[in-house]
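Visitor: Just to be clear, the model below is a prediction. Sequence and coordinates:
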Amino acid sequence: MASLLQSGFPARLDVFLRRHLPPEVYDAVRAYERCIVVSNSENHTLKYVVLSDRFIYLTEKPPKSIRRVVALRDVVAIDLKEEKNGPAFWRSKEPRSVNESPPRSEEKIKHFSQLKSELFLKDNSLRRILSLIMELKVAAQKNFILKRLFWKTSDLFYFLVNKLHEYLPESRDKNGLQNQSQRVDELVACIEIIQTLGLMFRETETELSRLNTLAAKKGTLLNLLVILISEPQIPKSCPVFNIQLVADSALVEMSFDAELQKLILEYTDTATALLYEILLVFQQGSLGLGSTKFAISWMMSFLQSCPPIITFVASIVKQVVRGLSASFQLLSPCQAVLLYQQFYILKSCLRHSRTLAEYIRNNYREEFRYFIHMPALKKRLPLCYPITQPTTQLFHEVLKLVE
């Protein structure tokens, strides 16, 4: 869950919302405003109005409790009311420093255009592309406007997916098929690209330009899905014929082998997180919250037709088993979020794909009986995490679907 602090929310309000809202509701919060509330029960009360994707909430200032007051679908009109002679606290807004000014949109647009132009240069090295993508990701983390620009200019989405396709599941460069060092660099770049794409998907549910880009580039989206479920290929250790170099070369190969295996695990986790975000797009389409061009049943039908999906689902189950049975250490917040995403993917497979559901039930019933069970989850997942409750509920749903 991304913090609302990055969106300009006061720290105290952010902490309050994080503690009192379910994770899925917290993630859907988009804006807040200090307003004077006038109703049958309240007369000129200063409160925070909190806006999410679907509802408007009210909380005190400072926040003490929060309640949902209206669904956006029920709002038929909004009028601006100004009270020139209102209460004194209406005019008590904290003064902004003369030297303090919000970042100019023009600067962000210029920065984005410059990054995109440099990324599109034909002679870029892989290291240069990696550096530019990292800069784009950091900038998008700080300023939402870059996410909006990313989806409005669909060519960058197309470029990043094509760049992934150059290196996944195997490298188009013949050197990458044999050179372990080069393959390490390629996988590092791919992980960074997927993390950047995941960032662009998060918190952009209401951006119409995102749906338009995905619909217009549906072939690109399908290619991305295939890439995410495919295991990256890594080069085998190359034979060394010079006897004097055997010892040193063996140490180098062991080092690269270990690094490649570590990168494969990191890639799988990153791909899982992005696949989860794409599943949400199709889930929203099925619920009528997004474009009707996207439906979860259609997506799962496509995925089950892709040969790599069986290996991918198997790896998800094995990761869940490893996460719940490897040790009795508590999961970190990032591990807890990943576990939720893994359960969500398994639930989607079980509910929307008969082929994948039968595969999971026939091949992993023992794992769900002896390793993936509620006592194991309770031992690993701290109660203080906001994501614990929705993960537990999702876990129950997965177990019922496996039965």
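Guide: Thanks, I have the structure now. Note that the coordinates shown come from a computational prediction; the quantities given were computed from them, not determined experimentally.
Visitor: only C-alpha atoms for contact and neighbour calcs from this point on.
Guide: OK.
Visitor: and residue 31, what helix or strand is that in?
Guide: strand 29-37 (DSSP states H and E).
Visitor: and the nearest residue in space to residue 290 that is not next to it in sequence, what is it in contact with?
Guide: In space, and not counting its chain neighbours, residue 290 is closest to residue 284: 5.0 Å by C-alpha to C-alpha, 6 or more residues apart in numbering. By C-alpha atoms under 8 Å, 6 or more residues apart in numbering, residue 284 lies in contact with 290, 291, 294, 295.
Visitor: My read is that the last one contacts residue 289, right?
Guide: Right, the one you point to is residue 295. No. In this structure, residue 295 is not within contact of residue 289 by C-alpha atoms under 8 Å, at 10.7 Å.
Visitor: Wait, residue 290 touches residue 281, no?
Guide: Yes. Counting by C-alpha under 8 Å, residue 281 is a contact partner of residue 290 at 7.3 Å.
Visitor: Helices of the stretch 51-200 of the chain, start to end?
Guide: Using DSSP state H, counting those that start in this stretch, the helices of the stretch 51-200 of the chain run over 105-119, 126-142, 144-152, 154-167, 174-178, 180-201.
Visitor: Okay, buried residues for the fourth one please.
Guide: The reference is to helix 154-167. For helix 154-167, burial by neighbour count (16 or more other C-alpha atoms under 10 Å) applies to 154, 156, 157, 158, 160, 161, 164, 165, 167.
Visitor: ok, now how distant is residue 370 from residue 306?
Guide: Distance of residue 370 to residue 306, given as C-alpha to C-alpha, to the nearest Å: 30 Å.
Visitor: hang on, I meant residue 272
Guide: 16 Å.
Visitor: When those two are compared, which one has more neighbours?
Guide: residue 272 (23 against 14; other C-alpha atoms under 10 Å).
Visitor: could you pull out the helices for the stretch 251-400 of the chain?
Guide: In the stretch 251-400 of the chain, the helices defined using DSSP H, counting those that start in this stretch lie at 296-304, 308-325, 333-352, 354-370, 374-380, 388-402.
Visitor: another one to put next to it:
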Amino acid sequence: MDRARGGTRPCSRGNARLDSFLKRNADRGVYERIRAHEPCVVLSDSINKVYMHVVLSDERLYLTEYLPRTLTAAVSFESVRDIELVNDLPEFLSLKDRERCQHIRITYVTEKPAGKGRDWSRRSNGEGLPPAVSRSRRASHIPPMVKMEGYSAESQWMKEDLQPVRKSTRSASCPNAELLGLPRVPLPPSERPTPSPLSTPPTSPSLSEESLKTLESSQVTHSISSVLSRILRRDPASSAVEREAELHLYAVSETSRLYLHLQSSWNSFIIKSTLMLDPLYRRRCVASPDPGTPSISMERMARLFTQLSSELLQSGIGQEKLYVLLQELRTAAHRYIPLRRLFWRSGEVCAFLVETLEDCLHGCGSLGGAYTADQLLMSTLIVQTLAIMFRETEVEAARINLLSAKKGALASRMLLALVCDPQLSLVNSEIQSLLTEYLDAACTLLFELLLLGHETSRCFSADNFLSVGWSLRVLQPHPHLMAFIGYQAQQVVLVLSGLQESPLSPAQSVLLFQRCGLLLACLQYNPQLAQHLRSSFREEFRFFVKVSCAEEKLSPHHPISRPTLRLVDHIQTRIQYT
């Protein structure tokens, strides 16, 4: 689908053999969602320092031999508790490799079998994932896609359903180092022998042309729904005992981006899986409840997006029609991931939205007047639409190309346009409520821009375009930046101080996570903003923000709760002791 329109995924570059193997052996919905793959030395309970390929998708991490023969699901993001870089010098590597190695430790929860003979491949009718790469030779199974209930709306984007493409998955447990015939710490072979035909799984049955063009967004939605249903139906009294396990990945490369991809995938998973606990959000993400509705081909998707874009970009368009068209674009973006890719490849619509946001907010703000309801409604819709376009498009090369073009000109405009004065509109309760909704949406979009910047910050110079440091420096001259960041900090204090007694909803939990991520980035990457937060909020975070209170507010059923608690702890440490 991407390649048909000239796009390439970063993971498909540089290793055609592995990419071909994955295309043959992975379910198509999984293959299209692969974000990255890298060779690493792998260490776990069942693998003892074997050089393998780590394959990363949106929902889990897979392993395959360096000369790929089997694809094994290793860890699901559902069970991950932490992903961190370890500062050490592995003794089993050579001196040269030891110094440039990036050691990644993934801590996850696995279930200890309750009875003899019961293992992961038999749990929950095959829906479970292995705690690590099993020594068993049994095949591992990808969770089945579960159909979700939804609703149909009037727009043509909402009347067409997506049917999941099922493809038989051939996956076997990965053999250990001795069975692979590899040394204890194998390094890349200088000459790569051609695998025997017997060791390569046969090509999967061919599918019809229409089936091959079926979109994968419903598959991801249904799969996450399956994960969430298993979380919610667990009975603590009858479930197996949970224990923590670790998977260690040693990337022998100074330029490895595996850690960044892992963090990005995990963040994306916990955000979406938490939001999917909200019935309203879940309905928004379902294309149609009618299973008989034909799927949308990529060609038709492209035609519909072109038609919508031409209507948006026509001259003299009225505000009411513009608002309706943007609502349609936001709804379609919620439900169809390929549309988000088309959005970044077109470029014109993104630039138009940024320009419209500039006119809506800063045309009035620069004059010192109050915002109107229409301005805030339009601005909120634009910012929400832009934020959705960032979700699950990390591997879309057109996104980074568009935002970094002309020294990051469009990204700079987007950053400066979304920040506003949180105290400008104190006219009445209705306007204040609309402004609050906008400030929530602006935090989400800024969080997405900083997530994009984290990869650049860690892999390249801190002065590189789109890095976190660069983004905050772009915002530095904005007259309302301090007030905007202060407002976001106030909301964190308000939520975690115990003044609001009710537990947080899934959407509120995600927003708290994003606000904490924004504050931590300010403390880490911008001295001026860090000093402002310390001088203005040190006492609040010392006396009012309690981790115990955060634990009470954040539901244990929300996948995002644990990462949020860690962010709160990091923020408190940096505000009080740095």
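Guide: Yes, it's here. All values derive from a computational prediction rather than experimental measurement.
Visitor: Superposing both, give me the TM-score.
Guide: Superposed pair, TM-score by TM-score structural alignment, normalised by the length of structure 1: 0.72. Supporting alignment: 335 aligned residues with a C-alpha RMSD of 4.1 Å.
Visitor: returning to that earlier point: is it possible to export the helices of the stretch 51-200 of structure 1 to TSV including distance to residue 16 of structure 1?
Guide: Formatted as TSV, the helices of the stretch 51-200 of structure 1 follow (distance: least, C-alpha to C-alpha, whole Å):
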stretch	distance to residue 16 of structure 1
helix 105-119	30
helix 126-142	22
helix 144-152	22
helix 154-167	35
helix 174-178	49
helix 180-201	24
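Visitor: just so I know, which of these lies nearest residue 260 of structure 1?
Guide: Evaluated with C-alpha to C-alpha, the helices of the stretch 51-200 of structure 1 place helix 180-201 nearest to residue 260 of structure 1, the distance being 6.1 Å.
Visitor: quick one: the helix or strand just after that closest one aligns where in structure 2?
Guide: Using DSSP H and E, the helix or strand that directly follows helix 180-201 of structure 1 along the chain is helix 208-216. Under TM-score structural alignment, helix 208-216 of structure 1 corresponds to residues 397-405 of structure 2.
Visitor: same thing with stretch 13-24 of structure 1?
Guide: When structure 2 is aligned by TM-score structural alignment, stretch 13-24 of structure 1 has no counterpart there.
Visitor: roughly how far out does that stretch sit from the chain middle?
Guide: 18 Å (C-alpha atoms, centre = their mean, to the nearest Å).
Visitor: before we move on, the earlier item: list the buried residues of the match of helix 208-216 of structure 1.
Guide: Residues of stretch 397-405 of structure 2 classed as buried: 397, 398, 399, 400, 402, 403, 404 (neighbour count, 16+ other C-alpha under 10 Å).
Visitor: Mean per-residue distance, it versus structure 1.
Guide: Superposing on structure 1 and averaging over aligned pairs (mean C-alpha distance after the TM-score superposition for structure 1), stretch 397-405 of structure 2 comes out at 0.5 Å.
Visitor: Point to the residue nearest the middle of structure 1.
Guide: Residue closest to the mean C-alpha point of structure 1, counted by C-alpha atoms, centre = their mean, is residue 198 at 4.4 Å.
Visitor: Quick check: the gap between the corresponding residue of structure 2 for it and residue 356 of structure 2.
Guide: Correspondence of residue 198 of structure 1 to structure 2, assessed by TM-score structural alignment: residue 387. According to C-alpha to C-alpha, residue 387 of structure 2 stands 15 Å off from residue 356 of structure 2.
Visitor: now residue 305 of structure 2
Guide: For residue 305 of structure 2 relative to residue 356 of structure 2 (C-alpha to C-alpha), the value is 19 Å.
Visitor: And residue 414 of structure 2, by the same measure?
Guide: 11 Å.
Visitor: Around residue 197 of structure 1, how many other residues sit close by?
Guide: Neighbour number of residue 197 of structure 1 under other C-alpha under 10 Å is 19.
Visitor: now do residue 55 of structure 1
Guide: Neighbour count of residue 55 of structure 1, defined by other C-alpha under 10 Å: 18.
Visitor: cool, residue 321 of structure 2 as well?
Guide: 12.
Visitor: hang on, residue 184 of structure 1 packs against residue 258?
Guide: No. When contacts are counted by C-alpha under 8 Å, residue 184 of structure 1 is not listed as touching residue 258 (10.5 Å).
Visitor: Give me the range in structure 2 that stretch 356-369 of structure 1 lines up against.
Guide: On structure 2, the counterpart of stretch 356-369 of structure 1 by TM-score structural alignment is residues 529-542.
Visitor: now stretch 121-133 of structure 1
Guide: The alignment of stretch 121-133 of structure 1 onto structure 2 (TM-score structural alignment) spans residues 314-326.
Visitor: Now do that stretch: everything it contacts.
Guide: 308, 311, 312, 378, 381, 382, 385.
Visitor: same thing but at 10 Å, please
Guide: 308-309, 311-313, 327-332, 353, 374, 377-379, 381-382, 385 (C-alpha atoms under 10 Å, 6 or more residues apart in numbering).
Visitor: closest to residue 26 of structure 1 among the buried residues of helix 154-167 of structure 1?
Guide: Nearest to residue 26 of structure 1 among the buried residues of helix 154-167 of structure 1, with distances taken as C-alpha to C-alpha, is residue 157, at 26.9 Å.
Visitor: Would you mind finding the match for the closest one in structure 2?
Guide: Match for residue 157 of structure 1 (TM-score structural alignment): residue 350.
Visitor: Now do the contacts for that match.
Guide: 343, 344, 356, 382, 385, 386, 389, 402, 403, 410, 414.
Visitor: re earlier: now do the shared contacts for residue 184 and residue 258 of structure 1.
Guide: residue 264.
Visitor: Quick one: end-to-end distance for stretch 385-403 of structure 2.
Guide: Start to finish, the residues bounding stretch 385-403 of structure 2 are 16 Å apart (C-alpha to C-alpha).
Visitor: do the same with stretch 207-226 of structure 1
Guide: 25 Å.
Visitor: do the same with stretch 165-182 of structure 1
Guide: 16 Å.
Visitor: Please list the outside residues in contact with that stretch.
Guide: 126, 159-160, 162, 164, 183-190, 223-224, 226-238, 252-253, 255-257, 259-260.
Visitor: For PyMOL, write the select line for the buried members of the residues you listed.
Guide: To isolate the buried members of the contacts of stretch 165-182 of structure 1 in PyMOL, using 16+ other C-alpha under 10 Å:
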select buried, resi 160+164+183+184+186+187+188+189+190+224+226+227+228+229+230+231+232+233+234+235+253+256+257+260
